[in-house]
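Trainee: next come a sequence and a model predicted from it.
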Amino acid sequence: MAKGYVIAHAIVTDAEKWAQYVAKSKVALDKYEGKPIVRGGKCQILEGNGTQRNVVLEFPSYEQAIGYATSPEYAEAKALRQGAGSIDITVVEGV
């Protein structure tokens, strides 16, 4: 079975509020067996309009990645993120 990935590109404008979101999102991450592969760290934008904050979360399946992103637990975390920046999130099936 192919793994699932949540890929996010974010611009953080309020680090304190963003940290609350990250802490709360761990509940959903654990429930759906997600594992951070990339979370911030050094990055260099080589083409396009990239962002400095990049996240890749790995899940045992595409369905679990979707479950995480659409879960009530994640919705609670997402509410804490409002006004703390912007984010693009994509769920992708692995090969």
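Mentor: Here it is on my side, so go on.
Trainee: alpha carbons only for contacts and neighbour counts from here, please
Mentor: Noted.
Trainee: residues near S71, how many?
Mentor: S71 has 16 neighbours, counted by other CA atoms under 10 Å.
Trainee: where's the residue nearest to it when sequence neighbours are not counted, which helix or strand?
Mentor: Leaving out its chain neighbours, the residue that sits closest to S71 by CA to CA, 6 or more residues apart in numbering is A28, at 7.1 Å. Per DSSP states H and E: A28 is located in helix 15-31.
Trainee: contact partners for V27?
Mentor: Residues in contact with V27, defined by CA atoms under 8 Å, 6 or more residues apart in numbering, are 73-74.
Trainee: second structure follows, compare the two:
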Amino acid sequence: MPAYGFAHLRSRRHHPDILEYLERIQATLDPFHGRFVIHGPPAEVVEGAWPGSMVLIEFPDLATAHAWYASPAYQEILSLRTDHIEGDVLLIEGVGPGYDPRERAAKLRAGEARPGGDDTEA
């Protein structure tokens, strides 16, 4: 099942380190079959507020995403970004082909009847 590295970058500062990070990141992704899906274009906000930009990188699975993030090659360049851009980064599993949100609703409904059932996810 695909997994994603998602970054919400709020305060970007142009700095030579950021250019170096951009020049080097693809080489860290290639061994893990990572590919950019979204890379920082301005977003059209249709609900709420979204300060900053976003990055979405796809990986074959969550274990591979974790391996990329922990890899010596990525860790070597990570501070080039984190020293100059404030943001949040998540690694998250995607849904597979055939995903049906009705199944999610059924699981949430079933959880309502149990003590401590979590019905807050959308």
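Mentor: Everything's here; your move. Remember, it's a predicted structure, so these values are computed and weren't measured experimentally.
Trainee: could you check the angle helix 15-31 makes with the next helix or strand after the helix holding A28 of the first structure?
Mentor: Where DSSP H and E defines the elements, the next helix or strand beyond helix 15-31 of the first structure is strand 35-39. Computed by axes from the mean of the first three to the mean of the last three CA atoms, to 10 degrees, the angle separating strand 35-39 of the first structure from helix 15-31 equals 150 degrees.
Trainee: buried ones in the helix or strand hosting H66 of the second structure?
Mentor: Per DSSP H and E, H66 of the second structure falls inside helix 62-70. Buried residues in helix 62-70 of the second structure, counted by 16 or more other CA atoms under 10 Å: 62, 64-66, 68-69.
Trainee: can you put these in JSON lines and add distance to E76 of the second structure?
Mentor: Shown next, in JSON lines, are the buried residues of helix 62-70 of the second structure (distance: CA to CA, whole Å):
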{"residue": "L62", "distance to E76 of the second structure": "21"}
{"residue": "T64", "distance to E76 of the second structure": "18"}
{"residue": "A65", "distance to E76 of the second structure": "16"}
{"residue": "H66", "distance to E76 of the second structure": "15"}
{"residue": "W68", "distance to E76 of the second structure": "12"}
{"residue": "Y69", "distance to E76 of the second structure": "10"}
